[in-house]
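**Q** Got a predicted structure plus its sequence, pasted below:
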Amino acid sequence: MALSTRPSAPASAGARMRLAMQTERPLQIVGAINANHALLAQQAGFQAIYLSGGGVAAGSLGVPDLGIVGLEDVLTDVRRITEICPLPLTVDADTGFGASAFNVARTTRSLIAAGAAAMQIEDQAGAKRCGHRPNKEVVTLPEMVDRIKAAVDARSDPEFVIIARTDALASQGRQSALDRLAACIEAGADVAFPEAVPDLEGFRDFARALPAPILANITEFGQTPMLTVDELAAADVAIALYPLSAFRAMNRAAQRTYAAIRRDGTQRAMLDEMQTRMELYESIGYFTYEEKLDALYAGKAA
């Protein structure tokens, strides 16, 4: 008797992502560092979630976001999330996890097989950097277009969403970023992601110039201001991404809790900030599992 509580989904993950993009605008996509956070995002009412490459690096591996993460590292987290949470998951695929179109194709097929709904692929070169850090280098436009074409050709689910991200704005300027995204859309990308846009007018310019939905990365402590969904809607932005908000808050909470226990010799001072045992049980469906387990053993006893 299976213990899974995952709801059945009538459509592919990619189709669920496209439906979410149609029913909410801007579609708020929040980062989920693990399966537990994916469930919490679902319970908060979000219609889509995101797995950050920087989050996999820092959260799962404890290393910087400098191209150290490999495809299998990402797939492990993707599978854990999609096996338990039905929300469409967008995955940060960095530069495709390899130097050739063959690598991008393999990444695309693997993400679809693991249950992802969308992938983000960028035009950085070599040992990539966080999109809001200096000294980023980008590949040539033809190489970026080849990455997109490889992903488009490799997708077994025609509804799987391909997001083209460019980091050219910081180093080459607005026109280069526009040219790159336009070429990626022509090559089959579904969504345009200009990284590190410094103001609302910049998003408005991209939305006016490009024939595809625009994604705004509203990450904290970066180059883009903390714009509201109303402001983004007024600029015709289709997707608002919050890749690591909960992860940053979780880390700060852990730091405070560890410091308090070490300082006080007890966790009493932190209890009001903790999720209770019952709240955790409710969030992960503990009692449903327990009921099924009891029924399973009751059947064996009979």
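**A** Structure received.
**Q** Could you use CA atoms for every contact and neighbour count after this?
**A** Will do.
**Q** For burial, what's the neighbour tally of the closest residue to residue 53 other than its chain neighbours?
**A** Leaving aside its sequence neighbours, residue 53 sits nearest to residue 92 (C-alpha to C-alpha, 6 or more residues apart in numbering; 5.2 Å). Other residues lying near residue 92 total 22 when counted by other C-alpha atoms under 10 Å.
**Q** Name all residues that make contact with residue 92.
**A** 50, 51, 52, 53, 119, 120, 121 (C-alpha atoms under 8 Å, 6 or more residues apart in numbering).
**Q** do that again at 10 Å, thanks
**A** The contact partners of residue 92, taken as C-alpha atoms under 10 Å, 6 or more residues apart in numbering, are 50-56, 74, 118-122, 163, 243.
**Q** Quick check, central residue of the chain?
**A** residue 50 (2.1 Å; C-alpha atoms, centre = their mean).
**Q** pretty sure that one belongs to a strand, no?
**A** Yes. When classified by DSSP: H, G, I helix; E, B strand; the rest coil, residue 50 is found to be part of a strand.
**Q** Quickly note the distance from it to residue 210.
**A** 23 Å (C-alpha to C-alpha, to the nearest Å).
**Q** One more to weigh against that first structure:
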Amino acid sequence: MLHAAKTASQKRQALRSALASGDLQRFVGAFTPLSTSLVAGGGFEGVYVSGAVVSAELGLPDIGLTTLTEVAQRAAQVARTTDLPVLVDADTGFGEPMNVARTVQVMEDAGVAGLHLEDQVNPKRCGHLDGKQVVDTATAAQRIAAAVRARRDPDLLVMARSDARAVEGLDAAVERLKAYVDAGADAVFPEAMLTLADYERVVAAVDVPVLANLTEFGKAPLFTHAQLAEVGVRIALHPVSLLRTAMGAVERALDALATTGTLEGEVPSMLTRARLYELIDYAGYSDFDADVFTFEVPDGTRGVQA
């Protein structure tokens, strides 16, 4: 009720322990705080706050238009609602090293378990669009070093993302990721890998967990969890899937309403009122409220000493 039962520190420690176990961690993008209950109920291991989702919710393209404040606010709203660790897309850190340092501390205050920073130029663009540009390796490594230095909780996971695969090729991307690990990255996110062999190459090159981005309609195939685990990937990320699923359903419902003048035919596929109340935990709030208003105030004269 109200907030997650686990503290941010506990969730950060849980994420690190889970990654150390060697088991694949499945992170699903939450397009609203409410959706975290469904992610947890599905047995998934983590929640993601996608920069692409935040920008889309604001009616903006994913080209670096969102601000640190907007992303941190959504990250805090999501982290508040779940005991699962939350990983947030921090883009390029919203600026250069000092901005990166502030981003890290703001995200720490938001309660996330980890964040990833990328090596695109600032402002960035969606990792699956053409025309991306990356900064030089030293500049990107400096961002990671600044992030590691700025964090106050050593358990906060700092992940380095590289978009160099589509710009400079796999060899260059691997070398960049190695440099980012040397700069202090706790995990790596090689964007737009094209084959399982690509992931296998990255896994062999670094000694930190590797994330695989499984975004629909992107450049990379939608590998299965079993396939990714087989080549040593430790985080399978589904960043925009829930938003796409939900908005697809919204569009179909609106089409039906415009065509038939009623949503009667759509009702069977809707989330029921009872299920919505269950996800929000109405019962918990009701019990708490009842306890407050049925509390008997003791007689103030008893036990009072002159």
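**A** It's in. All values derive from a computational prediction rather than experimental measurement.
**Q** Work out the TM-score between the chains.
**A** Between these two chains, after superposing, the TM-score reads 0.95 (TM-score structural alignment, normalised by the length of structure 1); 298 aligned residues with a C-alpha RMSD of 1.6 Å.
**Q** The residue nearest to residue 53 of structure 1 maps to what in structure 2?
**A** Residue 92 of structure 1 maps onto residue 89 of structure 2 when the alignment is built from TM-score structural alignment.
**Q** Need the distance between the two termini of stretch 75-89 of structure 1.
**A** Termini of stretch 75-89 of structure 1 sit 12 Å apart (C-alpha to C-alpha).
**Q** Identify the residue range in structure 1 corresponding to the helix of greatest length in structure 2.
**A** Secondary structure of structure 2 per DSSP state H: the longest helix is helix 241-260. Under the alignment (TM-score structural alignment), helix 241-260 of structure 2 falls on residues 245-264 in structure 1.
**Q** what comes into contact with that stretch?
**A** So stretch 245-264 of structure 1 is contacted by 30-34, 37, 41, 55, 58-59, 218-220, 244, 265-271, 273-274 (C-alpha under 10 Å, 6+ apart).
**Q** just the buried members of those residues?
**A** 30-34, 37, 41, 55, 58-59, 218-219, 244 (16 or more other C-alpha atoms under 10 Å).
**Q** Inside strands: which ones of these?
**A** Judged by DSSP state E, strands contain the following of those: 30, 31.
**Q** between the buried ones among the contacts of stretch 245-264 of structure 1, which is nearest residue 194 of structure 1?
**A** Of all these, residue 194 of structure 1 sits closest to residue 218, with 11.5 Å by C-alpha to C-alpha.
**Q** what does that closest one align to in structure 2?
**A** For residue 218 of structure 1, the residue aligned by TM-score structural alignment is residue 214.
**Q** residue contacts, that match?
**A** Listed by C-alpha under 10 Å, 6+ apart, the contact set of residue 214 of structure 2 reads 28, 191-193, 220-225, 236-241.
**Q** what's the distance between residue 107 of structure 1 and residue 175 of structure 1?
**A** 29 Å.
**Q** higher neighbour count, these two?
**A** Comparing residue 107 of structure 1 with residue 175 by other C-alpha under 10 Å, the one with more neighbours is residue 107, at 25 against 12.
**Q** isn't residue 134 of structure 1 right next to residue 128, touching?
**A** No. Applying C-alpha atoms under 10 Å, one finds residue 134 of structure 1 not in contact with residue 128, separated by 11.0 Å.
**Q** which of the two has more neighbours?
**A** residue 128 (19 against 10).
**Q** List the ones among the contacts of residue 92 of structure 1 that fall in helices.
**A** 53, 54, 55, 74.
**Q** now these in a markdown table, with distance to residue 140 of structure 1?
**A** Converted to a markdown table, those look like this (distance: C-alpha to C-alpha, whole Å):
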| residue | distance to residue 140 of structure 1 |
| --- | --- |
| 53 | 22 |
| 54 | 24 |
| 55 | 27 |
| 74 | 26 |
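**Q** Show me the strands in the stretch 101-250 of structure 2, by range?
**A** Secondary structure of the stretch 101-250 of structure 2 (DSSP state E, counting those that start in this stretch): strands at 114-118, 157-162, 187-190, 211-213, 235-238.
**Q** which bit of structure 1 covers the first one?
**A** Aligned by TM-score structural alignment, strand 114-118 of structure 2 corresponds to residues 118-122 of structure 1.
**Q** average offset between the matching stretch and structure 2?
**A** With mean C-alpha distance after the TM-score superposition for structure 1, stretch 118-122 of structure 1 departs from structure 2 by a mean of 0.4 Å once superposed.
**Q** and that stretch, how far from the chain's centre?
**A** 9 Å (C-alpha atoms, centre = their mean, to the nearest Å).
**Q** What of stretch 211-223 of structure 2?
**A** Taking mean C-alpha positions (C-alpha atoms, centre = their mean), stretch 211-223 of structure 2 and its chain are 15 Å apart.
**Q** cool, stretch 164-180 of structure 1 as well?
**A** Distance of stretch 164-180 of structure 1 from its chain centroid, counting by C-alpha atoms, centre = their mean, is 21 Å.
**Q** How about stretch 123-137 of structure 1?
**A** 18 Å.
**Q** and the end-to-end length of it?
**A** First-to-last residue span, stretch 123-137 of structure 1, C-alpha to C-alpha: 8 Å.
**Q** and what of stretch 51-64 of structure 1?
**A** 16 Å.
**Q** Show me what counts as buried in that stretch.
**A** Within stretch 51-64 of structure 1, the residues that qualify as buried are 51, 52, 53, 54, 55, 56, 57, 58, 59, 60, 64, counting by 16+ other C-alpha under 10 Å.
**Q** ok, how many other residues are close to residue 169 of structure 1?
**A** By other C-alpha under 10 Å, neighbour count at residue 169 of structure 1 equals 18.
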